[in-house]
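[1] Here is the input, now give the coordinates:
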Amino acid sequence: MTAVAPTGAPAEDGADVAPTFTEEHEELRTTLRRFLTDKAPSEAVRRSMESADGYDPVLWRRMADELGLLGLALPEEYGGFGGGPVELGLVLEELGRALLPSPYFATVALAGQALAVSGDETAKARWLSAIADGSLTGTLAPAEENGSWHVEDVTAEAVPGGSDGDGDGDDWAWRVSGTKMFVVDGHSADLVLLVARTGTGPRMFAVAGTAPGVTRTRLETLDPTRRLARIDLDGAPAQPVGPEAADATAYLRRVTDLAMVALAAEQAGGAQACLDAAVEYAKVRVQFGRPVGSFQAVKHKCADMLLKVEAARSAAYHAMSVAAGISEETTAPVSAAAGGTRALSTAAAVAAVCCADAYTHAAKENIQIHGGIGYTWEHDAHLHLKRAKSSEQLFGSPAMHRRRLAGLVGITAPEATKGR
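    Predicted coordinates:
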């Protein structure tokens, strides 16, 4: 699997990068959509979201073994297929359409990407192969009580010293204490990558989900298809991940941008599903002797939804291409701050705003067009609205991303971008 070739290199001024999808990409999209339609219909989604695990382990194995989805965007030398943000985005777009409850987003889009761009060969060799073959689940945990993903807001602390965590020498000879909140699939992840402060600056650390000193609590959340957790750490054994530099702020911001791009792709898929459902229902629902889609008010709703969904998809694809271009051109991704990182941050912020707004708007309008049936538990419309509202706040609100974007393009001072 080769990544899409952007038509232009990422530039410091955020020059346009147009996505170009190959036949292989389109075949990936078609195959996955067919697989999800067959194996993960609405009934299966509801069974999974109500189960103890929160997902279907059998389907997870099939995603790994039959489709190779878990290694699709990971390097070939670690058992992956050598794809990147574009391939990952296409998968997430389809998973978002299907509302599939799965650790895929947390494991591959969050933990997998964080490891892949870390420049840490030891960490990559240790965990990426297990992620690629489906034997290890992971997640990323930067946020704390205020929900912020800003590195500057981290209060968890890591200190060196103490005995190792699992008998593998001194790999786990750091200790992390603090609380991480709103951790995607944090209740069940085998590996937790978290951000903590050290004496010289923030760094990424790996902690085993079942390590001593780790207490995990599942949170009651709006979206039943995506589970979040609170993780309390009390001297938990940890291993540093990422650049050896004392302050890994640039690396951590890169990881955050990639996570935002991945979420935007998923939101674009969910928005498209809402549009498709609304249009289909407007065709078949008859009122006053004619389909409701023939009424001007409903036509306008559908047209407005289409404009927002198309804009969201364009923003997501652009961000995916910028991320792919930087990955291809940078042999040491952690040092990309001087090259295309500003372009990636800008594209990620635009995608975060457009895709969050489009998904929430489409989910609300889908319920409106369905009328009374759209409000019932048996219909999937409410599940999309809950996913849309939950995702809208996952990495910060659209208002926060707008403030960040204003700082990136020079409208406001960069410090004005903090906060939810």
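
[2] From here on, just use CA atoms for contacts and neighbour counts.
    Noted.

[3] what about stretch 382-399, distance to the chain center?
    Mean C-alpha position of stretch 382-399 versus that of the full chain (Cα atoms, centre = their mean, to the nearest Å) differs by 12 Å.

[4] Sort out which residues of it are buried, please.
    382-398 (16 or more other Cα atoms under 10 Å).

[5] so of these, which ones are in helices?
    Assigned to helices by DSSP state H, the following of the buried residues of stretch 382-399 qualify: 382-394, 398.

[6] Switch those residues over to CSV; also include distance to residue 204.
    What follows is these, written out as CSV (distance: Cα to Cα, whole Å):
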residue, distance to residue 204
382, 36
383, 33
384, 33
385, 33
386, 31
387, 28
388, 29
389, 28
390, 25
391, 23
392, 25
393, 23
394, 19
398, 26
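
[7] quick one: the helix or strand residue 45 falls within to chain centroid distance?
    Using DSSP states H and E, residue 45 sits within helix 42-49. Remark: helix 42-49 is offset 21 Å from the chain centroid, using Cα atoms, centre = their mean.

[8] now that helix and helix 381-394, what's the angle there?
    50 degrees (axes from the mean of the first three to the mean of the last three Cα atoms, to 10 degrees).

[9] in helix 42-49, what's buried?
    For helix 42-49, the buried set under the neighbour-count rule, 16+ other Cα under 10 Å, comprises 42, 44-46, 48-49.

[10] same deal with stretch 49-62?
    Buried positions in stretch 49-62, judged by neighbour count with 16+ other Cα under 10 Å: 49, 53-56, 59-61.

[11] Of those residues, which pair is most distant in space?
    Greatest spacing in the buried residues of stretch 49-62, by Cα to Cα: 49 and 61 (17.1 Å).

[12] Compute the distance between the spatially most central residue of the chain and residue 378, please.
    The residue lying closest to the centre of the chain (Cα atoms, centre = their mean) is residue 263, at 3.7 Å. From residue 263 over to residue 378 the distance is 26 Å, taken as Cα to Cα, to the nearest Å.

[13] related to what we said a few turns ago, and which of the buried residues of helix 42-49 is nearest to residue 192?
    Closest to residue 192 out of the buried residues of helix 42-49 is residue 49 (21.7 Å), distances taken as Cα to Cα.

[14] Skipping its backbone neighbours, what lies nearest that closest one in space?
    Distances taken as Cα to Cα, 6 or more residues apart in numbering put residue 225 closest to residue 49, at 5.2 Å, once the chain neighbours are dropped.

[15] Tell me where this protein has strands.
    Secondary structure of the chain (DSSP state E): strands at 138-141, 157-160, 174-184, 191-197, 202-208, 214-218, 228-241, 286-287, 290-291.

[16] Proceed likewise with the subsequent sequence, for comparison:
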Amino acid sequence: MLEPTGEQLVFKAEVRRYLERAWPTTVTRIAVDGGPPFDTTAWSGLAAMGATGLMVPAEYGGAGASVVEAAFVCEELGRLVVAAPYLSSSVLAALLLTGLADDDVKARYLPGIADGSTVATVAFLDDRGRWHPDRIGVREEHGRLTGRVAYVTDLPAADLVLVVAAGPDGQRVHPIAQDAPGVTVEPLDCLDRTQPIGALSLADVASTGAPVDTDVLDHMVACALACLAASQVGGAERCLDLAAGYATQRVQFGRVIGSYQAIKHRCADMLARVESARSAAHHLVDAVATHAKDVAVAASLATAFCSDAYVACAGDLIQVHGGIGFTWEHDAHLYLKRAKASAHLLGDPAHHRDLLARHLLGR
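    This is a model prediction of the structure:
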């Protein structure tokens, strides 16, 4: 059972205060309206707090913290649907580089990720947006990379792309610059513009990679799923807060709408989903932090449940607000789009329920 320390809770509260001040939804809307993918000034402030280097070892300028602290940051980022490359750079890339045995590669890239000056991402998903070691889309032969990764988070915003390639001697990680010869980045038209995704194509790209074990990649994915679930809990809880707040203020037919049974029941269902999702997410975070044997089961369970809970709460948020909830001016659509998009990131609920069933049946 996850039992946060006092320091962790204080840090979480400080991150919330900073985001509410420096990164409200009005800043996020700049990215939604076609502006820069994230606010670099606000990102620098988050880095100054040490948040971007939580998963980076201390010898490379990070905090050497666990997934618990990173998950708390993601929960607060999700609460305000912040447009930031945190999951890609501070979780996926930081963990992947940390797991490598090549100290030179670590020393070259980890300090920049820790201080926020380098935004990195990882190209490792298959054509359905899932991780499977036998379905890596990039092949390495004689130091040349060829292939395509259909879904890469935070492209083209990332400065550095860590490409996972399969070769004759196993899997290797190749740091690639977007402007390298033979590299093509195609931004995708996403439902949620606060979480940009691009396709990466490599045509005979020269690169020298570092070997990586499958266990490192599996741990990276488990941590990412834990942070994603935490962000979904943060978003779902904010949907509940906004819905309950509006229900106690909006008056129709001479009565506050929160006094109507239909609204009461909808908000009560939202609360049940939020608390259940929090339990599932915390169970996964604790399992990853303690290297429990049931990490795979906890990951699929939390991902499937938290995804469904967030989508349902975002839909209820719009329903409680009625007509105003459908407008572009209201933030409800930001939460619904984030909920829908994040439910398909790293595998959709149907995929994770299938994985969960296979784990439980011993297949």
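
[17] Please state their TM-score.
    Taking TM-score structural alignment, normalised by the length of structure 2 as the basis, the two superposed chains have a TM-score of 0.95; 363 aligned residues with a Cα RMSD of 1.6 Å.

[18] Distance check, the residue nearest to the centre of structure 1 against residue 85 of structure 1.
    11 Å.

[19] which position in structure 2 aligns with residue 188 of structure 1?
    In structure 2, the residue matched to residue 188 of structure 1 (TM-score structural alignment) is residue 157.

[20] Repeat that for residue 277 of structure 1.
    Residue 277 of structure 1 maps onto residue 242 in structure 2, by TM-score structural alignment.

[21] and the nearest residue to its match once chain neighbours are set aside, what does it touch?
    Counting by Cα to Cα, 6+ apart, residue 317 is the residue found nearest to residue 242 of structure 2 once chain neighbours are left out, at 7.2 Å. Residues in contact with residue 317 of structure 2 (Cα atoms under 8 Å, 6 or more residues apart in numbering) are 239-240, 242-243, 325, 332.

[22] can I get the residues you listed in CSV with distance to residue 1 of structure 2 and neighbour count?
    Shown next, in CSV, are the contacts of residue 317 of structure 2 (distance: Cα to Cα, whole Å; neighbours: other Cα atoms under 10 Å):
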residue, distance to residue 1 of structure 2, neighbour count
239, 26, 30
240, 24, 23
242, 29, 17
243, 30, 25
325, 37, 18
332, 32, 23
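
[23] hmm, which of those are common to structure 1?
    Using both residues aligned by TM-score structural alignment, their matches' Cα atoms under 8 Å, structure 1 keeps these contacts from the contacts of residue 317 of structure 2: 239-240, 242-243, 325, 332.

[24] Quick one: residues contacting residue 142 of structure 1.
    148-151, 154, 180, 194-196.

[25] Translate it into the numbering of structure 2.
    Using TM-score structural alignment, the partner of residue 142 of structure 1 in structure 2 is residue 124.

[26] and the gap between its match and residue 190 of structure 2?
    For residue 124 of structure 2, the distance to residue 190 of structure 2 - Cα to Cα - is 19 Å.

[27] what do you get for residue 57 of structure 2?
    33 Å.

[28] Looking at the two, which one has more neighbours?
    residue 57 (19 against 13; other Cα atoms under 10 Å).

[29] Need the counterpart of the more buried one in structure 1.
    Under the alignment (TM-score structural alignment), residue 57 of structure 2 maps onto residue 75 of structure 1.

[30] Need the nearest residue in space to residue 389 of structure 1, chain neighbours excluded.
    Leaving aside its sequence neighbours, residue 389 of structure 1 sits nearest to residue 360 (Cα to Cα, 6+ apart; 6.3 Å).

[31] ok, the counterpart of the one you found in structure 2 - contacts?
    Under the alignment (TM-score structural alignment), residue 360 of structure 1 pairs with residue 311 in structure 2. By Cα under 8 Å, 6+ apart, the contact set of residue 311 of structure 2 is 236, 336, 339-340, 343.

[32] 7 Å instead?
    336, 339-340 (Cα atoms under 7 Å, 6 or more residues apart in numbering).

[33] Ok, residue 140 of structure 2 next?
    Contacts of residue 140 of structure 2 (Cα under 7 Å, 6+ apart): 146, 165-167.

[34] re the thing from before, which ones among the buried residues of stretch 49-62 of structure 1 map onto helices?
    49, 59-61.

[35] And those residues, which is closest to residue 297 of structure 1?
    Checking these against residue 297 of structure 1 by Cα to Cα gives residue 49 as the nearest, at 35.0 Å.

[36] list the contacts for that closest one?
    For residue 49 of structure 1, the contact set (Cα under 7 Å, 6+ apart) comprises 55, 101, 224-225.

[37] That one and residue 38 of structure 1, how far apart?
    18 Å.

[38] what's the answer for residue 375 of structure 1, then?
    26 Å.

[39] When the two are compared, which one has more neighbours?
    Under the criterion of other Cα under 10 Å, the comparison of residue 375 of structure 1 against residue 38 puts residue 375 first, with 14 against 10.

[40] What are the boundaries of the helices in structure 1?
    Under DSSP H, structure 1 gives helices at 23-39, 42-49, 57-65, 85-98, 104, 113-116, 121-132, 249-284, 296-329, 341-370, 381-394, 398-408.

[41] Which among those is found nearest to residue 232 of structure 1?
    So among the helices of structure 1, helix 381-394 is nearest, using Cα to Cα, at 19.2 Å.

[42] Quick one: the residues in structure 2 that the closest one pairs up with.
    Aligning helix 381-394 of structure 1 against structure 2 (TM-score structural alignment) gives residues 332-345.

[43] Give me the residues contacting that stretch.
    With Cα under 7 Å, 6+ apart as the criterion, stretch 332-345 of structure 2 contacts 81, 129, 191-192, 235, 307, 310-311, 314-315, 317-318, 325, 349.

[44] any chance of those residues in JSON lines, plus distance to residue 291 of structure 2?
    Below are the contacts of stretch 332-345 of structure 2 laid out as JSON lines (distance: Cα to Cα, whole Å):
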{"residue": "81", "distance to residue 291 of structure 2": "29"}
{"residue": "129", "distance to residue 291 of structure 2": "25"}
{"residue": "191", "distance to residue 291 of structure 2": "34"}
{"residue": "192", "distance to residue 291 of structure 2": "32"}
{"residue": "235", "distance to residue 291 of structure 2": "27"}
{"residue": "307", "distance to residue 291 of structure 2": "23"}
{"residue": "310", "distance to residue 291 of structure 2": "27"}
{"residue": "311", "distance to residue 291 of structure 2": "29"}
{"residue": "314", "distance to residue 291 of structure 2": "32"}
{"residue": "315", "distance to residue 291 of structure 2": "35"}
{"residue": "317", "distance to residue 291 of structure 2": "36"}
{"residue": "318", "distance to residue 291 of structure 2": "39"}
{"residue": "325", "distance to residue 291 of structure 2": "42"}
{"residue": "349", "distance to residue 291 of structure 2": "23"}
